[in-house]
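J.: Here is the input, now give the coordinates:
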Amino acid sequence: MLRRNLLHARRYPSLTLNLLLTPVMLLLLFVYIFGDTMSAGIGGGAPDRSAYLAFIVPGLLLMTVGSTVIGTAISVCNDMTEGIMARFRTMAIHRGSVLVGHVVGGVLRSVMSVVLVGAVAVALGFRSSGAGVLDWLAAFGLLVLFSLALTWIAVGMGLVSPNAEAAGNNAMPLILLPLLSSTFVPIDAMPGWFRPIAEYQPFTPAIETLRGLLLGTGTGHNGWLAVAWCVALVVLGYFWSAAKFGQDPK
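T.: You can find the predicted model right below:
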């Protein structure tokens, strides 16, 4: 099942590329168009585009994960609505392998997308200061865990969607939530009424943790909050998907 999903991704790369363009375009937009202004507003000093690049890259890496897993929701929905699932149910395979193949394939695509966006960031001048080998390993582990969590949620969204268009629309919060987090500006710079929306959601603790690991500024309490969010989303997505997938087709 994993091989099947990877072959589909290779034969139809336009979906992954379209979803991947969003964080890349935002990276270019905020670095070269808004970089000087945003850095001056955040730091309160002279404009420093490289400092703002270092600030937004962790958030855009997690946004890349959110945008990439939308392809998983669409792929799962296609399997459920195009008749192939009926054939799978008659074959001598473990039923759970269908979902596991989608999840593992989705995580692999997310990691490859993160590597690509990270390479673009490095080409633009991003440098990790103060991060050691353990920090890099922890950052990579967080990205994989976050990818796993969002992929399971995307699988559930794909299972409950009546068609591919609805699956893409249902998964749009996975792109919108990073825009309402600390990706582009610190929480302290937001209006008071908006701070709880940005702070009490899964992306902000993960962004702050990744930022602390890559920039050597420390993670504080955000580390365990990010892990707790990831575990909770994995459990929720798994049981939601298993329950929906286990229902007999009408």
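J.: For the rest of this, base every contact and every neighbour count on C-alpha atoms.
T.: Noted.
J.: what helix or strand is the residue most central in space within the chain on?
T.: For the chain, the residue nearest the mean C-alpha position is Val65 (2.2 Å; C-alpha atoms, centre = their mean). Per DSSP states H and E, Val65 falls inside helix 49-68.
J.: Summarise which helices and strands that helix is packed against.
T.: For helix 49-68, the elements it packs on are helix 13-32, helix 35-43, helix 96-124, helix 133-160, helix 173-179, helix 203-215, judged by 3 or more C-alpha pairs under 8 Å, 6 or more residues apart in numbering; DSSP states H and E.
J.: now the helix or strand following that helix against helix 133-160, angle please.
T.: Sequence-wise, the next helix or strand downstream of helix 49-68 (DSSP H and E) is helix 70-81. Computed by axes from the mean of the first three to the mean of the last three C-alpha atoms, to 10 degrees, the angle separating helix 70-81 from helix 133-160 equals 30 degrees.
J.: one more, for comparison:
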Amino acid sequence: MMEPVKRKYRLGLLGFLNALPLVHRLRDREEVEAVWDTPRPLTEMLKRGELDAAITSSYAYAAKLRSVISDLCIACEGRVVTVMLYANCTLDEIQTVEEDPASLTSNALTRIIFDERKQRVHFTPTLNYSTPLPANTARVLIGDANFHPPMPYEQVFDLAAVIWELYRLPCVFALWQGKAGVDGKLVKLIENAFAEVEENWDSLYAFAEKEWDVPPPAIRDYFQNVLHYRLTDKDREFLDFFRKKVHDLGLVW
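T.: Model prediction:
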């Protein structure tokens, strides 16, 4: 008698270090068809219905594109380390911001910050991450490149630290999101994968130290002291705030 074929779930996964605890134990599951990309393309695929679920931009939640299917997330309070704004001048002197084309949430947060500061700034996409920064220009950079910034700079601002200073709120950068009424077996698969990581963080650290060019103490600090992976009440407060700001500032596309 033939074994029934297990359904494959098409999941959007982030390859950044910050997402590793959420995706590490999913990468080799036979039930998973992994689609690896950055937040913006994954959000677009999710919007088009090409994925069953994705760990992707909080912007998708704020813009009401998809439903949150788990309280697993990528969040921080006070600093994030891998979502930064680089410049050769002070915040007050910034006139142009080059946004990261891979990002949605971080670009939106940058616009929220300058709106709160009542500072008129021109926003444009980054064309080349490694080119020197023009005068009075800042550049948003998300992801692992922040461990080894590709451009020279004099000032760097951690976006989560700026949000904390302005609003005393944490930041939620990504969430597990999918269609409303998503298969309960899929949610269980996602939860179990993270539970396996929680049972053996040392195994995750060893994998990260092998695959990422980041000093081991920095990896452990990042996971132990910077990030958290379950939504808190304050995180939910941030998401409500973020959703309102995204709509108030006309950032929905």
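J.: For the two chains, what TM-score is obtained?
T.: Once superposed, chain against chain, the TM-score is 0.25 (TM-score structural alignment, normalised by the length of the first structure); 109 aligned residues with a C-alpha RMSD of 6.5 Å.
J.: if we can go back for a sec, Throw the helices and strands packed on helix 49-68 of the first structure into TSV and include distance to Cys230 of the first structure and mean neighbour count, thanks.
T.: Output for those, formatted as TSV (distance: least, C-alpha to C-alpha, whole Å; neighbours: other C-alpha atoms under 10 Å):
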stretch	distance to Cys230 of the first structure	mean neighbour count
helix 13-32	21	16
helix 35-43	29	17
helix 96-124	14	19
helix 133-160	5	22
helix 173-179	14	19
helix 203-215	9	26
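J.: Could I get those helices in CSV, plus columns for distance to Arg195 of the first structure?
T.: Listed next are those as CSV, based on distance: least, C-alpha to C-alpha, whole Å:
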stretch, distance to Arg195 of the first structure
helix 13-32, 21
helix 35-43, 16
helix 96-124, 27
helix 133-160, 22
helix 173-179, 13
helix 203-215, 11
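J.: Quick one: closest of the ones you listed to Ile74 of the first structure.
T.: Nearest to Ile74 of the first structure, of all these, is helix 133-160, at 5.9 Å by C-alpha to C-alpha.
J.: May I ask which helix or strand encompasses Trp36 of the second structure?
T.: strand 32-37.
J.: Give the other helices and strands that that strand contacts.
T.: Applying 3+ C-alpha pairs under 8 Å, 6+ apart, one finds that strand 32-37 of the second structure makes contact with strand 9-14.
J.: Which stretches in the stretch 1-150 of the second structure count as helices?
T.: Along the stretch 1-150 of the second structure, counting by DSSP state H, counting those that start in this stretch, helices occupy 20-23, 39-47, 58-62, 105-116.
J.: just to revisit the earlier point, and Val234 of the first structure, which of the helices and strands packed on helix 49-68 of the first structure is closest to it?
T.: Among those, helix 133-160 sits nearest to Val234 of the first structure (C-alpha to C-alpha), with 4.4 Å.
J.: Give me the angle between that closest one and helix 203-215.
T.: 150 degrees.
J.: Tell me the buried residues in the helix or strand following helix 133-160 of the first structure?
T.: Going down the chain from helix 133-160 of the first structure, the next helix or strand is helix 164-170, by DSSP H and E. Buried residues in helix 164-170 of the first structure, counting neighbours by 16 or more other C-alpha atoms under 10 Å, are found at 164, 166-168, 170.
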